[in-house]
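Asks: The following comprises the amino acid sequence and a computationally predicted model.
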Amino acid sequence: MDSTVLYIKNMVCKRCIKVVRDELEKLNLTIEEIELGKARVSTALSSDKINEVRRVLDDNDFELINDKKSQLIDGIKTLIIERIHYAKEQSGTNNYSQFLAKELGYDYSYLSNLFSSVEGITIEKYIINQKIEKVKELLVYDEMSSKEIAFELGYSSVQHLSSQFKKVTGLTPTQFKKLKNYKRKPLDEI
């Protein structure tokens, strides 16, 4: 029996996995494997069934990705989001070029050029934006010191984190913490 791999855009958190799993199961599909950005179902899907999956995903603000370049870009984003927001260990966080090339099986310069040409920003800028959102989350929780946050996210120092935070947000981390109505962005909109 043939399985089908579905590549899914905007699947950026564990709750997204649950929603996609629930929706695919409602369509009587047997899920062999599911992770951020991807689900493998146990049967080959007809074009009608694919359209049904596409409709259900669209209704839940996801998108079925068909072409290889879009799948690759989504893979880059998913790996970065997983590493910054969900990895238990952040060791080696700063070597994203080797990490992405190894995980995706492509030369980093190809990945970088493709990402920049389609997304309009560099992979490095995307990583910085994701890190800053994680910093915001950790500042709001107020469970870690600035030094611990800097270490957790692979910054060389608190000063480096503060400088990058201010460059992106216009505020220092301390000024951000004092805001009462802080705004965080959904990960798929960064």
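Replies: It's in. Residues are numbered from 1 along each chain as shown.
Asks: CA only for contacts and neighbour counts going forward, please
Replies: Noted.
Asks: wait, what's in contact with the closest residue to S97 other than its chain neighbours?
Replies: Beyond its immediate neighbours in the sequence, the residue positioned closest to S97 (Cα to Cα, 6 or more residues apart in numbering) is Y108, lying 5.8 Å away. Contacts for Y108 (Cα atoms under 8 Å, 6 or more residues apart in numbering) come out as 97-98, 100-101.
Asks: try it again with 10 Å
Replies: Each residue near Y108 by Cα atoms under 10 Å, 6 or more residues apart in numbering is listed here: 96-102, 114.
Asks: So in the protein, which helix runs the longest?
Replies: Secondary structure of the chain per DSSP state H: the longest helix is helix 123-141.
Asks: Beyond that helix, next helix or strand please.
Replies: Past helix 123-141, heading to the C-terminal end, the next element that is a helix or strand (DSSP states H and E) is helix 146-152.
Asks: Pull the residues that contact that next one.
Replies: Helix 146-152 has contacts (Cα under 10 Å, 6+ apart) with 84, 88-91, 93, 134-135, 138-139, 143-145, 154-162, 173-174.
Asks: Take this one as well and set it beside the first:
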Amino acid sequence: MPTLYIKNMVCNRCIMVVESELNKAGIIASLVKLGEVVLEKEPTEEELQQFTSAIESLGFERIDDKKSRIIEQIKNKIIHLVHYEYNASKINLSEVLSSHLNHDYNYLSNLFSEVEGTTIEKYYIAQKIEKVKELLVYDELSLSEIADRLNYSSVAYLSNQFKKVTGLSPSHFKQIGLEKRKPLDQI
């Protein structure tokens, strides 16, 4: 089945927008998930052009080259792990990515660093810190519960990493509020 890869799809709302644009262009998808659209059949050039123009005007981008697709798949898997999976078990990020993308982790790590100018681990930490910010702003969980949900070994480790990345302690950030959060596609 033909597959399209889309950059900047970082949330469920993004999926809904892309699904809507697919429908408008007359393209039938069997699956739409973060960064990826599996099509029922190959679209016509006209349908593909209409869809591409529509999504570009909304801040998305179709990805054609293999390396960019792999980078986007890494980012989308990390976003999914951090923001949408609430499992208490510890994950081994390198194993998860290698298994999900069917590539050796060293290859993925080197490619990501070369293209993005940062490491997979730093990107993963940045995503986790954004999730911590979100949970602090919602004010529904204690710092201990947040540390547990995001698989930190301790509240102290979470606090140290948070301060290292943001320059603020979690409690100080909580006082400041929303203006310090970043959209997921800008991390």
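Replies: Good, I have the coordinates. What you see is a predicted model, and the numbers here were worked out from it, not measured in a lab.
Asks: returning to that earlier point: where does the longest helix of structure 1 end up in structure 2?
Replies: Using TM-score structural alignment, helix 123-141 of structure 1 corresponds to residues 120-138 of structure 2.
Asks: so how much does that stretch differ from structure 1 once superposed?
Replies: Average distance between stretch 120-138 of structure 2 and its aligned residues in structure 1, after superposition and using mean Cα distance after the TM-score superposition for structure 1, equals 0.3 Å.
Asks: List the buried residues in stretch 137-155 of structure 1.
Replies: Buried residues in stretch 137-155 of structure 1, defined by neighbour count with 16 or more other Cα atoms under 10 Å: 138-140, 146, 149-155.
Asks: Check stretch 9-17 of structure 1 too.
Replies: Within stretch 9-17 of structure 1, the residues scored as buried using 16+ other Cα under 10 Å are 9-13, 16-17.
Asks: mind listing the helices for structure 2?
Replies: Counting by DSSP H, structure 2 has helices at residues 12-25, 45-57, 66-84, 93-101, 105-116, 120-138, 143-149, 155-166, 170-176.
Asks: what range in structure 1 does the second one sit on?
Replies: The reference is to helix 45-57 of structure 2. Going by TM-score structural alignment, helix 45-57 of structure 2 sits over residues 47-59 in structure 1.
Asks: The matching stretch vs structure 2, mean deviation?
Replies: Comparing stretch 47-59 of structure 1 with its match in structure 2 after superposition yields a mean distance of 1.7 Å (mean Cα distance after the TM-score superposition for structure 1).
Asks: what distance separates that stretch from the centre of its chain?
Replies: Chain-centre distance of stretch 47-59 of structure 1: 23 Å, with Cα atoms, centre = their mean, to the nearest Å.
Asks: which residues are in contact with that stretch?
Replies: When contacts are taken as Cα under 10 Å, 6+ apart, the neighbours of stretch 47-59 of structure 1 outside the stretch itself are 6, 8-10, 19-20, 23-24, 26-27, 29, 44-46, 60-65.
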